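>>> got a predicted structure plus its sequence, pasted below:
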Amino acid sequence: MDASTQGPALPDEQVELAVEIFRMLADGTRIRLLWELQDSERSVSQLADAVGKPGPAVSQHLAKLRMARMVRTRREGNQVFYRVENEHIAGLVRDAIHNAEHASDGIPAHHRAAESTITPIIPITGSGQRR
């Protein structure tokens, strides 16, 4: 590929932010937390139960994810609820998990789920009867 077909150069600031996002994703607990948050917001205690980790450890991971602008919070009384910052973060985690599923044997779970919703097409003959 020559320089004329490439897009504009990436700004250093964007590259550094992307590196920080991947650094945050290089931890199994954080992947699990973001996976739990991809479709709904949750409290620290709900997340701790979901990932099987103590609340204080989950809080520390969430603080790092918040500083990296990967999650945002909403306060309700004395409880804080977390959610994924945007669909791009959720997509990164989903794509990483789906890619990992492809590395294992068999049909990946995300393909099995899609296949179960496909309705088979049954040809109908000219007389209106199925073949």
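Ah, there it is. Numbers count the residues shown, from 1 in each chain.
>>> only C-alpha atoms for contact and neighbour calcs from this point on.
Noted.
>>> what strand or helix carries Arg74?
strand 71-76 (DSSP states H and E).
>>> helix or strand right after that strand?
strand 79-84.
>>> next, the angle strand 71-76 makes with that next one.
150 degrees (axes from the mean of the first three to the mean of the last three C-alpha atoms, to 10 degrees).
>>> adding another structure so you can compare the two:
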Amino acid sequence: MHLSPAQGSHPQEPGPPAFEAAAGILGLLADRTRLALLHTLASEEADVGTLAAAVGAARPAVSQHLARLRMSGLVTTRKEGRRVVYALTDEHLRRLVAEALAAAGPGSPGHRRV
């Protein structure tokens, strides 16, 4: 999600493709494990084993979630020897995850138990 300036000083109005892309990203964030993975990756790059331990999920499940995040372009991979290291793709995603967690925190207007 990127806001581009339009003619003058007003942000460009998003069109249907932007809404579709944003809905896809928010849909991926709607999963607790994927959100926890992205939150962990917001502070450091990590491999599957490290991420599984950090989010308290089984390695195979974490691998499946990471595959979805990679296919959607939200995370990237690189090889370090035999390890595959995951990282967030950009700062926008880091801020989006932080804002989503802040909006859900105690004292926020939208805070409630689900």
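Perfect, thanks for sending it. Owing to the predicted nature of the structure, the values given are computational and were not obtained by experimental measurement.
>>> give me the mean distance between the strand holding Arg74 of the first structure and the second structure.
Once the two are superposed, strand 71-76 of the first structure sits an average of 0.9 Å from its aligned residues in the second structure (mean C-alpha distance after the TM-score superposition for the first structure).
>>> and the contacts of that strand?
Leu62, Leu65, Arg66, Val80, Phe81, Tyr82, Arg83, Val84, Glu85, Asn86 (C-alpha atoms under 8 Å, 6 or more residues apart in numbering).
>>> try it again with 10 Å
33-34, 37, 41-43, 62-66, 80-86, 89-90 (C-alpha atoms under 10 Å, 6 or more residues apart in numbering).
>>> take the residues you listed and keep only those in strands.
Arg42, Ser43, Val80, Phe81, Tyr82, Arg83, Val84 (DSSP state E).
>>> which one of those residues sits closest to Pro8 of the first structure?
Closest to Pro8 of the first structure out of these is Val84 (28.9 Å), distances taken as C-alpha to C-alpha.
>>> so what's the residue count around the closest one?
The number of residues packed near Val84 of the first structure is 24, by other C-alpha atoms under 10 Å.
>>> what do we get in the second structure for it?
In the second structure, the residue paired with Val84 of the first structure according to TM-score structural alignment is Leu88.
>>> got the contact list for its match?
Counted by C-alpha under 10 Å, 6+ apart, Leu88 of the second structure has contacts 37-45, 69-70, 73-77, 94.
>>> could you redo the last one with a cut-off of 7 Å?
Leu41, Ala42, Leu74, Val75, Thr76 (C-alpha atoms under 7 Å, 6 or more residues apart in numbering).
>>> I am finished for the moment; much appreciated.
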